[in-house]
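A.B. asks: need the 3D shape of this:
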Amino acid sequence: MSTAVNSDPTTGEAGTPAAPHPAPSASAPSDPSADARLLADWRPDDDAFWAAGGARIARRNLVHSVLSEHIGFSVWSLWSVLVLFLGPEYGIDAAGKFTLTALPTALGAFLRLPYTFAVARFGGRNWTVFSALLLLVPTVLAGIVLTPGVSYGTLLAVACVAGVGGGNFASSMANINAFYPQRLKGWALGVNAGGGNLGVPVVQLIGLLVLATAGAAHPRLVPLVYLPLIVLAALGAALRMDNLPAHRGDRGALRDVVREPHSWVMSLLYIGTFGSFIGFGFAFGQVLQVQFHDQFDTPVKAAGLTFLGPLLGSLVRPVGGRMADRWGGARVTLATFAAMAAGTGTVLYASRVHSLPLFLLGFTALFVLSGVGNGSTYKMIPAVFQARARAAVEAGTDPEQAERDARRRSSALIGLAGAVGAFGGVLVNLAFRQSFLITASGDAAYAAFLAVYAVCSAVTWAVYLSPRALRPTGGPAAGGTRI
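C.D. replies: Just a heads-up that it's a prediction; the model follows:
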């Protein structure tokens, strides 16, 4: 059970013809009215259709999807900033703060599956509007309860509710996946995810600004900044996004992908890439304060460096998708995991010798590499089902039906892998919590991360790149489809 993987930006797969799609048509897609916002016809893999206006419509939906997802990520990672404001007057130790950041990560991971299929049930535009407005709940609650004397249980409950922001990623990615042709999916999904991921460093920059100006006594200013932004994101989605009829009736797709062995392989790889990104993004500020407390004795000093890693990791995610479009998702993913193992080794050594410059260098590399890996692994997902579609067409299945099945299963796996991968962020925070609680350092956590990257490298090679690798269709890789 494995698949050799390499794709080309023009053919979709190296050495293979482009994905099956209907014969080119010069007819332009109908741009719906502001009232309907339902596209009656959508054929992105039809080159003439795409050039006649499909690209413009897809780009418009991508822009507003990114904006909404960006705000969602900011709300999801809100407590990675707020814990820096929780001084001695709140009575919460380091382990308690790691729990506050783990809870929204966990709820966000759990919600990614229902959010993915909400797109199929309600439509991409409709769900984007609703999910954006839902972000008002954790934002308003945080603005209300953040004051000395509040119980730790109340903070845990409010932090957990912020997990709704994590669900936005899955619905946004499933929606955009259906808007773009196979040859551009790596780029489109990379831009969509990268723009959303930027919500992590942006909320951290806002936290830094509040700390540097108003001071640590005013944490409620951070969530209040987002109230008008949430309303604007929902309004933009309502006025400018569209629903796709192809999303209707896709509720059986999860059952299909759960039975697909490659779904669980991809979920494991996404734990290693996205789990690292979101876990490190939530925990890094606290790690600096605890491990290098002699140099980060104030929240402002820690916040001044916290945003850099998530910023770089977000910016390079589209680069990872583009690299996968050109050289193949598995090749880029394998190189990424190997480099992440080296970066983790650097962090572990720096921790033991208490070298802050080397520690920052290693962690920055981990953020950047996790961003590249996020883009490359998500490119692999639709490629797996395109290989299935080709095999089905060769066996006599109607090309249009095969293409529709590939799209709905890709969207379902994006949701499944996104949910499982996000739980990796929970594990990162729990690993840090236990490591600092038991050993007073992060060394045990770094050793665990190193082992995970070694396993992910081995799995990527064995399943997708080794000479004995198999295609998703079950045939030998030699001379066949590579993803």
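
A.B. asks: for the rest of this, base every contact and every neighbour count on C-alpha atoms.
C.D. replies: OK.

A.B. asks: correct me, but A162 touches V75?
C.D. replies: Yes - in this structure, A162 is within contact of V75 by Cα atoms under 8 Å, at 6.1 Å.

A.B. asks: list the residues that contact both of those two?
C.D. replies: L135, P138, T139 (Cα atoms under 8 Å, 6 or more residues apart in numbering).

A.B. asks: next, format those residues as TSV and append neighbour count.
C.D. replies: Formatted as TSV, the shared contacts of A162 and V75 follow (neighbours: other Cα atoms under 10 Å):
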residue	neighbour count
L135	27
P138	23
T139	25
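
A.B. asks: out of those residues, who's nearest P32?
C.D. replies: Closest approach to P32 among the shared contacts of A162 and V75 (Cα to Cα): L135, at 27.4 Å.

A.B. asks: roughly how far apart are that closest one and T154?
C.D. replies: 18 Å (Cα to Cα, to the nearest Å).

A.B. asks: what does G54 give?
C.D. replies: Taking Cα to Cα, one finds G54 at 48 Å from T154.

A.B. asks: more neighbours, the two?
C.D. replies: G54 (24 against 12; other Cα atoms under 10 Å).

A.B. asks: for that one, which non-adjacent residue is spatially closest?
C.D. replies: P29 (6.0 Å; Cα to Cα, 6 or more residues apart in numbering).

A.B. asks: D45 is in contact with P181, correct?
C.D. replies: Yes - at 4.8 Å, P181 counts as touching D45 under the criterion of Cα under 8 Å.

A.B. asks: what is the burial count for T439?
C.D. replies: T439: 10 surrounding residues under other Cα under 10 Å.

A.B. asks: and the one 10 residues further on, by the same measure?
C.D. replies: The burial metric for F449, expressed as a neighbour count using other Cα under 10 Å, is 21.

A.B. asks: now swap in P104 and tell me
C.D. replies: 30.

A.B. asks: before we move on, what about S25?
C.D. replies: Other residues close to S25 by other Cα under 10 Å number 13.

A.B. asks: I have a second one here; can you model it like the first so I can compare?
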Amino acid sequence: MTAPTTTAPSRKGGRWIEQWDPEDEGFWKQTGWHIARRNLAFSVLSEHIGFSVWTLWSVLVLFMGPEYGIDAAGKFFLVSMATLVGAVVRVPYTFAVARFGGRNWTVVAASLLLLPTGAAFWVMEPGTSYTTFLLCALLTGVGGGNFASSMTNINGFFPLRRKGWALGLNAGGGNIGVPVVQLIGLAVIGAAGGPRLLLGIYLPLVVLSAVCAFLFMDNLAPVRGDTGAVKEAVRDPHTWIMAFLYLGSFGSFIGYSFAFGLVLQTQFGRTPLQAASITFIGPLLGSLIRPVGGALADRFGGARITLGNFVAMGAATAVILVASVRESLTLFTAAFIALFVLTGLGNGSTYKMIPGIFQAKALAQGLGGEEAAAYGRRLSGAAMGLIGAVGALGGLGINMAFRQSFQAVGSGTAAFVAFLVCYAACFAVTWAVYLRRVTPRPTGPADAEPAPRRSFAQV
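C.D. replies: Predicted coordinates for the structure are as follows:
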């Protein structure tokens, strides 16, 4: 039976869809797919610009030569503070979708990007105090919040069987904002332009994303005002387990995105143009591969893909360690780019696990059909913001680790040792919680041996 849907401007805020059932095949083919695809497209645009603004300082620090009077440790601290705010604001941004509606909040979130972009445009010149630069870097953190609200919103539009693909595409399209701003920065540096030119390019793009969200996106009434879901998600241990795993994958992606150019400049003596000509490659490939990670998780199970991915991330980090000790720029760069690709795969597979875990819990509790699917959407939507916030804090940890490593030993080698330990811990947690064979207690005759089963193996 096809569920009815209406898009009506009657509510305050406009464009509300009152009924939504993507798990209904008839509804999905006739109506749902077209609406979901349109919202996904403009969600990607808004999130893309948000990521670009969030990571502006990964490019702006490349412009900051000796005349700015800021050393490498000071630059790492600047990008760390942008990462920190981007992580913290993800929590309220997630709640904002349920409070105001996905479309309405996307308009607000996109418009807020004018503040950090305009502020940086105003102060970006030698002689500006470090405190002023730090405040501007903190402001760019609002761009990091766009990810949480966008993912929470899009999660509600798609059925479980398409979530890996949809969330991967949404996040991947947003993540590409990182290499795009770095590519534009490379072009500006290559053309001997200043940082204000880069910022001036983004101001109209911010306006464009806000206008498109206002004109073409919708709010889903069924996800509004469900504060109980947030409380349940906070109490559920799987929220925090997945947050730890996402810290290992996305925390690595965003942390390395901010730090890669600075590491090349500081450890290998690259010029701004040389660093910028390489920096964008890793984030670009990591962003493009994220939907592939989601699609692989749809087919083989997110837990399996995530487990293998952490093994590969550990191997790539070991190669980076060798290259760092030997001071081999070629090997270091190749391994670092490979690590970026793996972070993208892991981002896609871990996010696919989230709705699958909560739906599996619903089925285990005796729920079925649309009831189980609705439970999964409800809890996973609330959990995603918390998981995304903790994951982004991994980026803060990476940049602070680099800052300490360069201060202590003059290279990033010590930091990479810490990252290798983190990936080993992520591997162990993934296996122990989601893939370890569990033998249930026998309920039949005493001589009957229960067959072992995997816990959440298909999520």
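
A.B. asks: could you tell me the TM-score of the two chains?
C.D. replies: Scored by TM-score structural alignment, normalised by the length of structure 2, the superposition of the two chains gives a TM-score of 0.94; 447 aligned residues with a Cα RMSD of 1.7 Å.

A.B. asks: in TSV, list the shared contacts of A162 and V75 of structure 1 along with distance to F122 of structure 1.
C.D. replies: Output for these, formatted as TSV (distance: Cα to Cα, whole Å):
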residue	distance to F122 of structure 1
L135	18
P138	23
T139	24
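
A.B. asks: can you map out the strands along the stretch 351-459 of structure 2?
C.D. replies: 437-438, 453-454 (DSSP state E, counting those that start in this stretch).

A.B. asks: just the ones you listed: most buried one?
C.D. replies: Of all the strands of the stretch 351-459 of structure 2, strand 437-438 carries the top mean neighbour count, a mean of 14, counting by mean count of other Cα atoms under 10 Å.

A.B. asks: so which bit of structure 1 is it matched to?
C.D. replies: Using TM-score structural alignment, strand 437-438 of structure 2 corresponds to residues 467-468 of structure 1.

A.B. asks: quick one: contacts of that stretch?
C.D. replies: A462, P476, A477, A478.

A.B. asks: and it, how far from the chain's centre?
C.D. replies: 31 Å (Cα atoms, centre = their mean, to the nearest Å).

A.B. asks: aligned to P148 of structure 1, what sits in structure 2?
C.D. replies: Match for P148 of structure 1 (TM-score structural alignment): P126.

A.B. asks: close enough to count as contact, its match and P66?
C.D. replies: No - assessed by Cα under 8 Å, P126 of structure 2 is found out of contact with P66, at 9.3 Å.

A.B. asks: which one's more surrounded, these two?
C.D. replies: The neighbour comparison of P126 of structure 2 against P66 (other Cα under 10 Å) goes to P126, with 12 against 9.

A.B. asks: wait, is the more buried one part of a strand?
C.D. replies: No - counting by DSSP: H, G, I helix; E, B strand; the rest coil, P126 of structure 2 is located in no strand; its state is coil.

A.B. asks: run through the residues that contact it.
C.D. replies: E67, Y68 are the contacts of P126 of structure 2 under Cα under 8 Å, 6+ apart.

A.B. asks: one more time with 6 Å
C.D. replies: Y68 (Cα atoms under 6 Å, 6 or more residues apart in numbering).

A.B. asks: can you tell me how far it sits from A373 of structure 2?
C.D. replies: P126 of structure 2 is 55 Å from A373 of structure 2, by Cα to Cα.

A.B. asks: can you check E125 of structure 2 too?
C.D. replies: 53 Å.

A.B. asks: ok, those two, which is more surrounded?
C.D. replies: Neighbours were counted for E125 of structure 2 and for A373 using other Cα under 10 Å; A373 has more, 23 against 17.

A.B. asks: which position in structure 1 aligns with that one?
C.D. replies: Aligned partner of A373 of structure 2 by TM-score structural alignment: E403.

A.B. asks: please name the nearest non-neighbouring residue to its match.
C.D. replies: A389 (6.2 Å).

A.B. asks: and Q267 of structure 2, by the same measure?
C.D. replies: Q267 of structure 2's closest residue in space is S411 (Cα to Cα, 6+ apart), at 5.7 Å.

A.B. asks: which parts of structure 2 are strands?
C.D. replies: 7-8, 16-17, 219-220, 437-438, 453-454 (DSSP state E).

A.B. asks: circling back to that earlier point, which position in structure 2 pairs with the residue nearest to G54 of structure 1?
C.D. replies: Under TM-score structural alignment, P29 of structure 1 pairs with T5 in structure 2.

A.B. asks: same thing with G279 of structure 1?
C.D. replies: Checking with TM-score structural alignment, G279 of structure 1 has G255 as its match.

A.B. asks: same check on G186 of structure 1?
C.D. replies: G186 of structure 1 maps onto G164 in structure 2, by TM-score structural alignment.

A.B. asks: report how many residues lie close to the closest residue to its match other than its chain neighbours.
C.D. replies: Nearest non-adjacent residue to G164 of structure 2, counting by Cα to Cα, 6+ apart: G294, 4.3 Å away. Here the count is done by other Cα under 10 Å, and G294 of structure 2 has 32 residues near it.

A.B. asks: likewise the one 4 residues further on?
C.D. replies: Burial measure for D298 of structure 2: 24 neighbouring residues, criterion other Cα under 10 Å.

A.B. asks: and the counterpart of it in structure 1, how close does it get to G475 of structure 1?
C.D. replies: Under the alignment (TM-score structural alignment), D298 of structure 2 pairs with D325 of structure 1. Between D325 of structure 1 and G475 of structure 1 the computed distance is 23 Å (Cα to Cα).

A.B. asks: next one: G425 of structure 1
C.D. replies: For G425 of structure 1, the distance to G475 of structure 1 - Cα to Cα - is 35 Å.
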